[in-house]
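**Q** Output the structure for:
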Amino acid sequence: MSEIVDTRAGATKVLVVEDEFFIADELRRKLTAAGLRVLGPVSSNEHALDLLEQERPDVAVLDVHLGGARATPVAAKLRQLNIPFVLATASPAHELASPVLADAVILEKPTDFGLLIETVRRVVK
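**A** Below you'll find the model as predicted:
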């Protein structure tokens, strides 16, 4: 998936990390329509970490499973940078038992986009 960066000044910047193309595209469209600036979407830890080196988001939306990998390296980097994140995942609770994911806001898939947008705005403040 190619990186799309919305350049609207002043908009809340949301990093989207999601490996399912159609979900990632829908997240991008819904967040952009809500007036948020989307960084990505990116589909791997490597791409997310590279993007974090280039630009600092205000918040991130992460899928826990990215292909055969877990998004914990991205979550750890976000915690290090003090950037809040929301997990949008279908993973069961026992798969989220990781110190880096502790206390993360979790929204279950299928994603309620209205709730996601509300949650993103809430965690940024």
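**Q** From here on, just use CA atoms for contacts and neighbour counts.
**A** Fine.
**Q** what about the strands in the protein?
**A** 4-5, 13-17, 37-42, 59-62, 65-66, 69-70, 85-89, 105-108 (DSSP state E).
**Q** now those strands in CSV, with mean neighbour count?
**A** Below are these laid out as CSV (neighbours: other C-alpha atoms under 10 Å):
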stretch, mean neighbour count
strand 4-5, 13
strand 13-17, 26
strand 37-42, 25
strand 59-62, 24
strand 65-66, 19
strand 69-70, 14
strand 85-89, 22
strand 105-108, 17
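**Q** let's see this one next to it:
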Amino acid sequence: MRQKDIDVLRGVRILIVEDEPLLSMAMVDEIEEAGARVVGPVASVEGALEILATTPVDAAILDVELQKQLVYPVADRLIERDVPFVLTTGHDADGLPERYAAVPHSAKPAPASEALTMLADLLSRR
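**A** So this is what the prediction gives:
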């Protein structure tokens, strides 16, 4: 990860929404190494929405499909709040709804650093 990414991420609260424990743990490690703070991780849409109702977040990494449920309600809530996020998916990203066309996405499995670099780029534009 580039030093400028680490500088941008330092102290940022990042929500992780991921239902695969190994990927989730890798993201937690990468986020903490960059000096950011992990919110979650959570493995369900309901859990993510509960966190968003009570806990401020600055950014998020969302797995598109969680236990056969799509993460779109969480993504929509983040858009309403103007919170940047990255989508990760093991499926064809061309199948994402048009409203997420401008949202960066990472193909799974990819290194956690890929999604985190995309998130740093989004945050640096603010």
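**Q** TM value for the aligned chains?
**A** TM-score for the superposed chains, counting by TM-score structural alignment, normalised by the length of structure 1: 0.85, backed by 115 aligned residues with a C-alpha RMSD of 1.4 Å.
**Q** hmm, back to that, what would the strands of structure 1 look like in a markdown table with distance to A24 of structure 1?
**A** Listed next are the strands of structure 1 as a markdown table, based on distance: least, C-alpha to C-alpha, whole Å:
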| stretch | distance to A24 of structure 1 |
| --- | --- |
| strand 4-5 | 11 |
| strand 13-17 | 7 |
| strand 37-42 | 6 |
| strand 59-62 | 10 |
| strand 65-66 | 12 |
| strand 69-70 | 16 |
| strand 85-89 | 11 |
| strand 105-108 | 15 |
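**Q** mind checking which of these is nearest L115 of structure 1?
**A** Proximity to L115 of structure 1 (C-alpha to C-alpha) singles out strand 105-108 among the strands of structure 1, at 8.4 Å.
**Q** what's that closest one in contact with?
**A** With C-alpha atoms under 8 Å, 6 or more residues apart in numbering as the test, strand 105-108 of structure 1 has contacts from F85, V86, L87, A88, T89, A90, S91, L116.
**Q** hmm, try it at 10 Å
**A** Applying C-alpha atoms under 10 Å, 6 or more residues apart in numbering, the contact partners of strand 105-108 of structure 1 are 61-63, 84-93, 96, 113, 115-116, 119-120, 123.
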